[in-house]
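In: below are the sequence and a predicted model; questions follow.
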Amino acid sequence: MKTAIKLILVMILIVCMSSFTYNVVNEGYKIGDVVDDFSLKNINGEKVSLADYKDAKGYIVIFTCNTCPYAVAYEDRINQLNEIYVGKGYPVIAIMPNNPQIKPGDSFKAMQERAKKKGFTFPYLMDEGQTVYPKFGATKTPHVFVLQKEKNVPVVKYIGAIDDNYKDANAVKTRYVEDAVNALLKGAKITNTETKAIGCTIR
């Protein structure tokens, strides 16, 4: 009897572990997935959604924040991405995914102050209730998702890092996001569709 109970417990444990592994592996959007629209509050108090950009060819969605050293190191480069690509139909949309109760430096007021200080040229949205970043499967700040409109719906084309050197913008060898968007603009195949996002864990 005891042996039978042990076997049952082992089988339950295996099933639970298998389910956990499945969820982790398949969490969030993958390349080729259609992205659900969202409506999040911008630093000016107005709601912003992907649908607001009717003339956009796609989007550069970046999960970032005020408090992560990696995210701070990329602020100027994120600004540059928007300056380069907003006119080409790929605007940057930044989303702050952290819980401000855990990270007070990422409060809405702090976001407003940071955007003003750095002269952000893109919307900086708060993921209130933390409902959007899990859908994307974002885990770090920064974490980038390049989307392209296909039949008027946004489809994921690139996921990962902005480039290959967060420490020094002048030492970057491969600009993953720029390469991805440039390929999409040319109708070419993206060389690196996924890279590892380097940054702070979303909290």
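Out: Here it is on my side, so go on.

In: use CA for all of it now, contacts and neighbours both
Out: OK.

In: neighbours of the residue lying closest to Asn82 once chain neighbours are set aside, just the number please.
Out: Closest residue to Asn82 apart from its sequence neighbours, by Cα to Cα, 6 or more residues apart in numbering: Val92 at 5.1 Å. Using other Cα atoms under 10 Å, Val92 has 26 other residues around it.

In: repeat that for Lys186.
Out: Lys186 has 8 nearby residues by other Cα under 10 Å.

In: and it, how far is that from Ile31?
Out: Lys186 is 19 Å from Ile31, where distance means Cα to Cα, to the nearest Å.

In: picking up where we left off before, isn't the residue nearest to Asn82 right up against Val86?
Out: Yes. Using Cα atoms under 8 Å, Val92 is in contact with Val86, at 7.0 Å.

In: now the terminal residues of stretch 167-176, how far apart.
Out: Start-to-end, stretch 167-176 (Cα to Cα) is 15 Å.

In: residues contacting the residue nearest to Asn82?
Out: By Cα atoms under 8 Å, 6 or more residues apart in numbering, Val92 lies in contact with Tyr59, Ile60, Val61, Ile62, Ile78, Leu81, Asn82, Tyr85, Val86, Phe122, Pro123.

In: just to check, the fourth one is in contact with Pro91?
Out: To tie it back to what came earlier, the one meant is Ile62. No. Judged on Cα under 8 Å, Ile62 makes no contact with Pro91 at a distance of 10.6 Å.

In: put this beside the first:
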Amino acid sequence: MKSLKVLIVLTLVLVVSALGIAGFNQFKSGYDIGDRASDFRLKDVSGELVSLSDFGEAKGFIVVFTCNTCPFAIANQERIQALDAAFKPKGYPVIAINPNNPEVKSGESYAEMQKVAKDLGVTYPYLYDANHEVYATYGATKTPHVYVLQKEEDALIVRYIGAIDDSVRDAASVTHAFVADAVEALLNDTSVTPETTKAIGCAIKA
């Protein structure tokens, strides 16, 4: 009986280890504060392919993983637009990315992205993560989920990760504008505080 218990325990350990190697670990990490972020090349709703390297004059980026249908994402659409209006002229444009799989979540197709962008009159690139790889590289889990990147020579350094602000849905009740504060801190060469917050929204459907 003791030998059987040992065998069962060893089997469980092997199974868990295999799952970690084959599945969990590849999506486990993502970026941390201070990491170098990699560039990407994704299709915009305009039909053009867009990379961060296209923005030669940018000082950094506000990368927002968002979507068409999540109530939290919808509630933040005007705030995302406002961030772009405030910080694009200062060198920190918004880059929005939809990581959702339309086969998993209806309303998230490329054509529907185009309609949403047109209806909203978006002023920033709205990109389709068609292979659902960029969100995993970054470690995004929610919509919306924000990464503020700062250019340092030839690198893009992660300086903030988390929520847009401290109000889940109502812009009128915002008391801490996390992303805006982070970008202002970078522009003023001061410390970003807080560097991370909890992103609250719908789970990415990929």
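Out: Yep, it's here. Quick caveat: nothing in here was measured; it's all calculated off a predicted structure.

In: picking up where we left off before, any chance of the contacts of Val92 of the first structure in TSV, plus secondary structure and neighbour count?
Out: Shown next, in TSV, are the contacts of Val92 of the first structure (DSSP: H, G, I helix; E, B strand; the rest coil; neighbours: other Cα atoms under 10 Å):
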residue	secondary structure	neighbour count
Tyr59	strand	25
Ile60	strand	25
Val61	strand	20
Ile62	strand	25
Ile78	helix	24
Leu81	helix	20
Asn82	helix	21
Tyr85	helix	18
Val86	helix	19
Phe122	coil	18
Pro123	coil	19
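
In: what is the nearest of the residues you listed to Pro154 of the first structure?
Out: Among the contacts of Val92 of the first structure, Tyr59 lies closest to Pro154 of the first structure (Cα to Cα), at 8.0 Å.

In: list the contacts of Asp33 of the first structure.
Out: Counted by Cα under 8 Å, 6+ apart, Asp33 of the first structure has contacts Val155, Val156.

In: tell me the residue in the second structure aligned with it.
Out: For Asp33 of the first structure, the aligned residue in the second structure is Asp35 (criterion: TM-score structural alignment).

In: quickly note the distance from that match to Tyr147 of the second structure.
Out: To Tyr147 of the second structure, Asp35 of the second structure is 11 Å away according to Cα to Cα.

In: find the residues that touch each one of the two.
Out: With Cα under 8 Å, 6+ apart, Asp35 of the second structure and Tyr147 have common neighbours Val158.

In: ok, the spatially most central residue of the second structure - contacts?
Out: Centroid check for the second structure by Cα atoms, centre = their mean gives Phe65 as the closest residue, at 3.5 Å. Each residue near Phe65 of the second structure by Cα under 8 Å, 6+ apart is listed here: Ala96, Ile97, Asn98, Pro99, Tyr135, Ala140, Lys142, Thr143, Pro144, His145, Val146.

In: still on that earlier bit, how about the residue nearest to Asn82 of the first structure, what's its partner in the second structure?
Out: Aligned by TM-score structural alignment, Val92 of the first structure pairs with Val94 of the second structure.

In: output the longest helix belonging to the first structure.
Out: helix 2-25 (DSSP state H).

In: show me where the second structure has its helices.
Out: Using DSSP H, helices in the second structure cover 2-19, 71-75, 77-87, 110-120, 134-138, 178-187.

In: pipe those into TSV and attach distance to Lys198 of the second structure per row.
Out: Shown next, in TSV, are the helices of the second structure (distance: least, Cα to Cα, whole Å):
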stretch	distance to Lys198 of the second structure
helix 2-19	27
helix 71-75	14
helix 77-87	17
helix 110-120	26
helix 134-138	15
helix 178-187	11
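
In: wait, which of these is closest to Asp154 of the second structure?
Out: Across the helices of the second structure, closest to Asp154 of the second structure is helix 178-187 (Cα to Cα), at 17.1 Å.
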